[in-house]
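Enquirer: model this:
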Amino acid sequence: MAATNHTFHPAVFLLWGISGLEELHIWISIPFCTMYVVALGGNSLLIIFICMEHSLHEPMYLFLAMLSLSDLLLSTAIMPKMLAIFWFEDRVISFQDCITQMFSVIAIFVMESTVLLAMAFDRYVAICYPLRYTMILSPSVIRKIAGFSLARGLLITSPFIFLVEQLPFCGNNIITNTYCELPKISRLACADITAINIYTLVLSFLSTGLDVILISISYTFILQAVFRLPSRDAQLKALGTCSSHVCVILMFYIPAYLTVLISHIQYGILLTNLYVVVPPALNPIIYGVRTKQIRDHIIRRFSQLGRACFAGDVRNN
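Expert: From the prediction side, this is the model:
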């Protein structure tokens, strides 16, 4: 009997949503749904534009397409179930689906952090070694970076499945969140979760912690190279090529660490849920507005579409 209890997993979990604000779920869903639609549309358009326009087949924009794909996957792994909870009170999720969602969120988070590190390396090479830029970041290197990002996310995250599968659950199956989050799941277990906590700390260092350190080192070298440029205009132009990336980095890492600190306070879950939809919604807007090549391409494409529609109306009349 003890062995049976040791391996017991609940058939389902209940995702309770945002505790204390259950009566406002419908109203809360409005901004979440709006941002999710913006994230889907913005990131999809960005990926399509980069794929269609040959002049955007450069390392910087290919990395941006990877970032947009990661944003799409991250928000889509969470938002449909979250909206189902808000709209239909559909709180039930099977044990295996919950573990799959947990794994997907962590793996995609690690992949996106890797892509941001690659983008920092891209800016370092572009500013510090401009003449060797295309040689260092060749298409084969970019493919290897994309493969490494995927493999890193899967390999670092895979042990979590084994660790959670070994946990015994003794009855409580209510997760006070809108998605399956590792800390929430592990706290439901009636067993020692020290191994999971230790591995989480190791994971944090090997992924986001190490990435933040390497990104900081990259920008230290970038700033040194920029301030050695002869003119102020050249300095501002070089810094301008990094501004969008810096904004995205700040939106990715700062809220990620803040969510760890505020997740235990009242209504902290609301803020942590905003994190999974706000950056994916804002990232394509930031790059679309601040990157001239993308902005010009989008304007040109929509202008061509507008002229084609106008010409069609004239012919029909």
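
Enquirer: Going by C-alpha atoms from here, please, whenever you check contacts or count neighbours.
Expert: Fine.

Enquirer: How about the helix or strand containing residue 309, which residues are buried there?
Expert: Assigned by DSSP states H and E, residue 309 belongs to helix 292-316. Neighbour-count burial for helix 292-316 flags 294, 297-298 (criterion: 16 or more other C-alpha atoms under 10 Å).

Enquirer: What are the contacting residues of it?
Expert: 49, 53, 56, 287-289 (C-alpha atoms under 8 Å, 6 or more residues apart in numbering).

Enquirer: With distance to residue 142 as added columns, please give the buried residues of helix 292-316 in TSV.
Expert: Output for the buried residues of helix 292-316, formatted as TSV (distance: C-alpha to C-alpha, whole Å):
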residue	distance to residue 142
294	20
297	23
298	24
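
Enquirer: Run through the strands of the stretch 201-317 of the chain in chain order.
Expert: With DSSP state E, counting those that start in this stretch as the criterion, the stretch 201-317 of the chain has no strands.

Enquirer: ah, wrong one, I meant the stretch 51-200 of the chain
Expert: Under DSSP E, counting those that start in this stretch, the stretch 51-200 of the chain gives strands at 92-94, 174-175.

Enquirer: quick revisit: buried ones from the contacts of helix 292-316, can you make that a PyMOL selection?
Expert: Buried members of these, defined by 16+ other C-alpha under 10 Å, are picked up in PyMOL with:
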select buried, resi 49+56+287+288
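
Enquirer: Any chance of the contacts of helix 292-316 in TSV with distance to residue 31 as columns?
Expert: TSV is the format used below for the contacts of helix 292-316 (distance: C-alpha to C-alpha, whole Å):
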residue	distance to residue 31
49	26
53	32
56	32
287	22
288	21
289	22
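
Enquirer: Can you tell me which of the contacts of helix 292-316 is nearest residue 169?
Expert: residue 287 (44.9 Å; C-alpha to C-alpha).

Enquirer: number of nearby residues for the closest residue to the closest one other than its chain neighbours?
Expert: Nearest residue to residue 287 in three dimensions, chain neighbours excluded: residue 244, at 6.0 Å (C-alpha to C-alpha, 6 or more residues apart in numbering). Neighbourhood size, residue 244 [other C-alpha atoms under 10 Å]: 18.

Enquirer: To check against the first, give me the structure of this:
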Amino acid sequence: MEFFNSAVEKNTTFVRPAYFIISGFIGIPNISYYFVFLCFIYIISVVGNTLVMIIIILDHTLRSPKHIAVCHLAFTDLLSSSALVPKVLDIFLFKHYNISYNDCLTFMFFCFSFVSMQAFNLVVLSFDRVMAIIFPLHYQMRVSHKLILSLIAFFWLLAITLTLIAVGLLTRISFCKSVVIQSYYCDHGPVFRLGCNDVNPSRSFADLALVLVPLLIFWLPLTIVLISYVYIGYALAKVATVQERMKGFKTCTAHLSLVAIYFIPVLITFTLGADLDPNARTFLCPLSFLQS
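Expert: Below you'll find the model as predicted:
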């Protein structure tokens, strides 16, 4: 964190709460019953993703670059659900709405890294489909295991770097008013908005990160995927017969399903998060709860 420490004067004192309160689920009746549903979904996710990875690893016929990307997508989905679900289950079952300052930032780092990597992994799969449909004769030569693994490694580095910058900048902001996070988890934007309105270099960097991070880890991958399918649609439109067009489109249905499964819930989460009233259920933090 030396980079962030050097962004402000050494004598700057940051006020940090002992804990935050996650308010998205407060007031929902019979919230304990949601535990059964979420636990069932989590078990299905773990079992399903594990089976996908085992099948691809053990079956020697599934060693193509595409299946490597699919296996890695299952792995990142397993990581992201394991980072997000335990705290939500804790809220549903025990109504522990509070989370410590350090735990919140740690949760944010891992959750955002894994979730953003899922989006980037869908970009890798869209690249594979573009090459397979637009350049079918050169696919085997251009798309190799090394290329796919290099893309995955690059996107891991990008996801971790972006998340580390976003979360690290939050450590350079003081929290001296409310400790209530207007979201369903430790989300970067709602936590950022709890900071004091002091004007300093760290705040300016954090303002920029608040805009750029969602743009880079969500909207950029979605835009690339959509553009790739515009090219695919254009290429299929030039195919002579309807049967050949449908055959080419069917090779993309699995990927399109994964894109919908990932991006639609994220869009819904953003929409529901935006509907949370920032003035509702406001808990002012007593000075005894704050620590420098």
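
Enquirer: from the contacts of helix 292-316 of structure 1, which two are the most distant?
Expert: Maximum distance among the contacts of helix 292-316 of structure 1 (C-alpha to C-alpha): 17.3 Å, for 53 and 289.

Enquirer: Map residue 91 of structure 2 onto structure 1.
Expert: When structure 1 is aligned by TM-score structural alignment, residue 91 of structure 2 is paired with residue 85.

Enquirer: Relative to residue 67 of structure 1, how far out is that match?
Expert: 28 Å (C-alpha to C-alpha, to the nearest Å).

Enquirer: same deal with residue 80 of structure 1?
Expert: Counting by C-alpha to C-alpha - residue 80 of structure 1 and residue 67 of structure 1 are separated by 20 Å.

Enquirer: Comparing those two, which residue is more hemmed in?
Expert: Under the criterion of other C-alpha under 10 Å, the comparison of residue 80 of structure 1 against residue 67 puts residue 67 first, with 25 against 13.

Enquirer: Help me confirm that that one comes into contact with residue 115.
Expert: Yes: assessed by C-alpha atoms under 8 Å, residue 67 of structure 1 is found in contact with residue 115 at 6.3 Å.

Enquirer: and the residue nearest to residue 287 of structure 1, what pairs with it in structure 2?
Expert: Looks like residue 244 of structure 1 aligns to residue 254 there (TM-score structural alignment).

Enquirer: separation between the residue nearest to residue 287 of structure 1 and residue 238 of structure 1?
Expert: Counting by C-alpha to C-alpha, the gap from residue 244 of structure 1 to residue 238 of structure 1 is 12 Å.

Enquirer: With residue 299 of structure 1 instead?
Expert: Counting by C-alpha to C-alpha - residue 299 of structure 1 and residue 238 of structure 1 are separated by 24 Å.

Enquirer: Could you do residue 99 of structure 1 as well?
Expert: From residue 99 of structure 1 to residue 238 of structure 1 the distance is 44 Å (C-alpha to C-alpha).

Enquirer: The residue nearest to residue 183 of structure 2 when sequence neighbours are not counted: what secondary structure?
Expert: Spatial nearest neighbour of residue 183 of structure 2, excluding adjacent residues (C-alpha to C-alpha, 6+ apart): residue 24 at 4.7 Å. Of the three states, residue 24 of structure 2 takes coil according to DSSP: H, G, I helix; E, B strand; the rest coil.

Enquirer: does residue 24 of structure 2 really touch residue 274, like I thought?
Expert: No: counting by C-alpha under 8 Å, residue 24 of structure 2 does not reach residue 274; the two are 10.8 Å apart.

Enquirer: Looking at those two, which one has more neighbours?
Expert: Just comparing residue 24 of structure 2 and residue 274: by other C-alpha under 10 Å the higher neighbour count belongs to residue 24, 19 against 13.

Enquirer: The more buried one: what's it in contact with?
Expert: Contacts of residue 24 of structure 2 (C-alpha under 8 Å, 6+ apart): 181-185, 273, 276.

Enquirer: what do you get for residue 119 of structure 1?
Expert: Residue 119 of structure 1 neighbours (C-alpha under 8 Å, 6+ apart): 60, 63-64, 245.

Enquirer: Now which residue in structure 2 aligns to it?
Expert: So, by TM-score structural alignment, residue 119 of structure 1 is matched to residue 125.

Enquirer: repeat for residue 55 of structure 1
Expert: Under TM-score structural alignment, residue 55 of structure 1 pairs with residue 61 in structure 2.

Enquirer: what number of residues lie near that match?
Expert: Neighbour tally, residue 61 of structure 2, other C-alpha under 10 Å: 9.

Enquirer: just residue 228 of structure 1 next, same as before
Expert: 10.

Enquirer: counterpart of it in structure 2?
Expert: In structure 2, residue 228 of structure 1 lands on residue 238 (TM-score structural alignment).

Enquirer: That match and residue 134 of structure 2: what is the separation?
Expert: On the measure of C-alpha to C-alpha, residue 238 of structure 2 and residue 134 of structure 2 end up 11 Å apart.

Enquirer: Please enumerate the helices of structure 1.
Expert: 2-6, 25-52, 59-88, 95-128, 133-136, 139-165, 182-187, 194-204, 210-227, 232-262, 268-275, 278-290, 292-316 (DSSP state H).

Enquirer: The residue nearest the centre of structure 1 and residue 113 of structure 1, how far apart?
Expert: Nearest to the centroid of the C-alpha atoms of structure 1, with distances taken as C-alpha atoms, centre = their mean, sits residue 71, at 4.3 Å. Here the criterion is C-alpha to C-alpha. By it, residue 71 of structure 1 lies 11 Å from residue 113 of structure 1.

Enquirer: The counterpart of residue 36 of structure 2 in structure 1 and residue 262 of structure 1, how far apart?
Expert: Superposed on structure 1 with TM-score structural alignment, residue 36 of structure 2 falls opposite residue 30. To residue 262 of structure 1, residue 30 of structure 1 is 23 Å away according to C-alpha to C-alpha.

Enquirer: what does residue 172 of structure 1 give?
Expert: 23 Å.

Enquirer: what's the neighbour count on the equivalent of residue 134 of structure 1 over in structure 2?
Expert: Aligning on TM-score structural alignment places residue 134 of structure 1 opposite residue 140 in structure 2. Number of residues near residue 140 of structure 2 (other C-alpha under 10 Å) recorded here: 13.

Enquirer: could you dump the strands of the stretch 51-200 of structure 1 to CSV with distance to residue 272 of structure 1?
Expert: Shown next, in CSV, are those (distance: least, C-alpha to C-alpha, whole Å):
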stretch, distance to residue 272 of structure 1
strand 92-94, 20
strand 174-175, 14
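
Enquirer: closest to residue 159 of structure 1 out of the ones you listed?
Expert: strand 92-94 (20.1 Å).
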